[in-house]
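Trainee: structure for this input, please:
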Amino acid sequence: MSMDDERRLREWERWGSVPLSIGSLVFLVTYAVRVLVPDLPPDWSDLLLLITVVTWGFFVLDYLVRVAVAPHRWTYVRRRWLDLVVVILPLLRPLRMLQLYGQMLNRHQQPRLSLEARVMSYAGLSALLLGFAASLQVYAYERYTPGAEIRTYGQSVWWLCSTITTTGYGDLVPVTVRGRVIAVGVMFLGVVLIGAVVGSFSSWLVKSFRRPGERSDVPGPPEGE
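Mentor: Take a look at the predicted model:
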């Protein structure tokens, strides 16, 4: 293991943090415009497609460089398997912006927000970004499919809200294979995020109402008393 390789890897990740976060936002915006405005002039549509592809190419290049400079390449790939998934599924790239958000919150040794507040903010931003990407994809796959129930973006957003909150009205459901795969991911995401938010909020309530000097691990009275 080379210390130079570790240093180069850290420097590359630090250097690419902000540009890649901006690229993630550009990727999401260009994809959203192409989906939500299907009647764009051909020149504009081609330009947005080019920007989307070039941005995705930067994501691939970043991953390849990080693997190349990592001290143990296969170990790095196994431990950072989510990075590979994000490269393959670039609409997950908005999560990169959460890394930048986390770095901004933790710039000081003592974070300004409590642990519970940070968990809730991360969960909320994750739901917003990934939910927006999921609604775009479901709308793109479903709108022109014969027999589909999701024909407008508003319907796609309604389906997303009822699914990610685990309500599941069932009035609108995807009919394509890709749409149903995305729906499974949204269901899993909803369970995880709601669990994280509810658990953090409950912990915050317990801390807020706990009396000074009161311990949370005080044992109850012995049995039989």
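
Trainee: drop to CA atoms for contacts and neighbour counts, all remaining ones
Mentor: Fine.

Trainee: neighbours around residue 56, how many?
Mentor: Applying other Cα atoms under 10 Å, we find 21 other residues in the vicinity of residue 56.

Trainee: which element follows the strand or helix carrying it toward the C-terminus?
Mentor: Element membership for residue 56, per DSSP states H and E: helix 42-69. Next in sequence after helix 42-69, counting helices and strands by DSSP H and E, comes helix 73-79.

Trainee: quick one on the thing from earlier: now the helix holding residue 56: how far from the chain's centre is it?
Mentor: 19 Å (Cα atoms, centre = their mean, to the nearest Å).

Trainee: quick check: buried residues in it?
Mentor: 45, 48-49, 51-52, 55-56, 58-60, 62-63, 66-67, 69 (16 or more other Cα atoms under 10 Å).

Trainee: here's the other one to compare against:
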Amino acid sequence: MDEVSPQVRWEQRTELPLALASLVFLAGYAVLVLAQDLPSVWRDLCAAVMAAAWALFAVDYGARWRLSGQGPRFVRTHKLDTVVVLLPLLRPLRVVKVYEAVQRRRGQPRLSLHARVIAYAGVTTVLLGFACALAVYDRERGAPGTDMHTFGDALWWAASTLTTVGYGDVVPVTTGGRLIAVALMACGLALLGAVTGSFSSWLIQVFSREGDERPSGN
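Mentor: Just a heads-up that it's a prediction; the model follows:
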């Protein structure tokens, strides 16, 4: 049995705490964006909680960098992790790493692993859409010529963008909003590819097993 590396052990132990920290970060950001009339003391508390969560992400990144033994090359080989630690709202993009693990797995993949990727991608899509809706609404509200007057408009825009439908009835008009839109389009395509790829592999595996188990004719 192969010995598990220190980096893998670290990642296994920190995955759940960091997932909870990312939810706390998102909740704090949501309060800051949506509760504009909140007393300053509560807004300061939310900002402090977000800073603490980001500090955990930074510590995790630094620990994995050191445990990898790769030195500066770690940044090049872990581009997604680098982006996530700089932009914590994009942490749900880690689903791509799970999908890569499925594709690189030797031998016949387990059905439960494909189901996990599909479920993780679904949850990630919801969280990512909500986070981007918050970010774009924070920049669009009150902007001259904006179509995004409520957070409901922002959610509708995020849903149509993630699903690549793009109705065009609500579009960002600010530079920051459009940059977020481009990022969300790319993320939507990546998540859609992860789900469809895993689902297709699962179907092929099911049909192959059915063909192997079917009795041959005389």
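
Trainee: mean deviation, the helix holding residue 56 of structure 1 versus structure 2?
Mentor: Compared with structure 2 after the fit, helix 42-69 of structure 1 shows a mean deviation of 1.5 Å (mean Cα distance after the TM-score superposition for structure 1).

Trainee: which strands and helices sit next to that helix?
Mentor: helix 3-36, helix 73-79, helix 81-88 (3 or more Cα pairs under 8 Å, 6 or more residues apart in numbering; DSSP states H and E).

Trainee: residue 141 of structure 1 is nearest to which of the ones you listed?
Mentor: helix 3-36 (9.9 Å; Cα to Cα).

Trainee: just checking, what packs against that closest one?
Mentor: Judged by 3+ Cα pairs under 8 Å, 6+ apart, helix 3-36 of structure 1 is in contact with helix 42-69, helix 95-105, helix 115-142.

Trainee: so can I have CSV of those helices showing distance to residue 181 of structure 1?
Mentor: Listed next are these as CSV, based on distance: least, Cα to Cα, whole Å:
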stretch, distance to residue 181 of structure 1
helix 42-69, 22
helix 95-105, 19
helix 115-142, 10
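
Trainee: and residue 11 of structure 1, which of those helices is closest to it?
Mentor: Using Cα to Cα, the nearest of those to residue 11 of structure 1 is helix 42-69, at 10.2 Å.

Trainee: angle of that closest one against helix 81-88?
Mentor: 150 degrees (axes from the mean of the first three to the mean of the last three Cα atoms, to 10 degrees).

Trainee: can you give me how far the longest helix anywhere in structure 2 is from the chain middle?
Mentor: For structure 2, the longest helix by residue count, based on DSSP state H, is helix 175-213. Put simply, helix 175-213 of structure 2 sits 13 Å off its chain's centre (Cα atoms, centre = their mean).

Trainee: list the helices and strands it packs on?
Mentor: Against helix 175-213 of structure 2 (3+ Cα pairs under 8 Å, 6+ apart) you get helix 95-104, helix 111-140, helix 151-162.

Trainee: can you pull up the most central residue in structure 2?
Mentor: residue 92 (1.7 Å; Cα atoms, centre = their mean).

Trainee: close enough to count as contact, that residue and residue 124?
Mentor: Yes: in this structure, residue 92 of structure 2 is within contact of residue 124 by Cα atoms under 8 Å, at 5.2 Å.

Trainee: contacting residues for residue 131 of structure 2?
Mentor: 26, 89 (Cα atoms under 8 Å, 6 or more residues apart in numbering).

Trainee: per the alignment, it corresponds to what in structure 1?
Mentor: Counting by TM-score structural alignment, residue 131 of structure 2 corresponds to residue 133 in structure 1.

Trainee: now for the equivalent of residue 141 of structure 2 over in structure 1: which residues touch it?
Mentor: Matched across to structure 1, residue 141 of structure 2 falls on residue 143, judged by TM-score structural alignment. By Cα under 8 Å, 6+ apart, the residues touching residue 143 of structure 1 are 150, 151, 152.

Trainee: closest one to residue 17 of structure 1 out of these, please.
Mentor: Nearest to residue 17 of structure 1 among the contacts of residue 143 of structure 1, with distances taken as Cα to Cα, is residue 152, at 35.3 Å.
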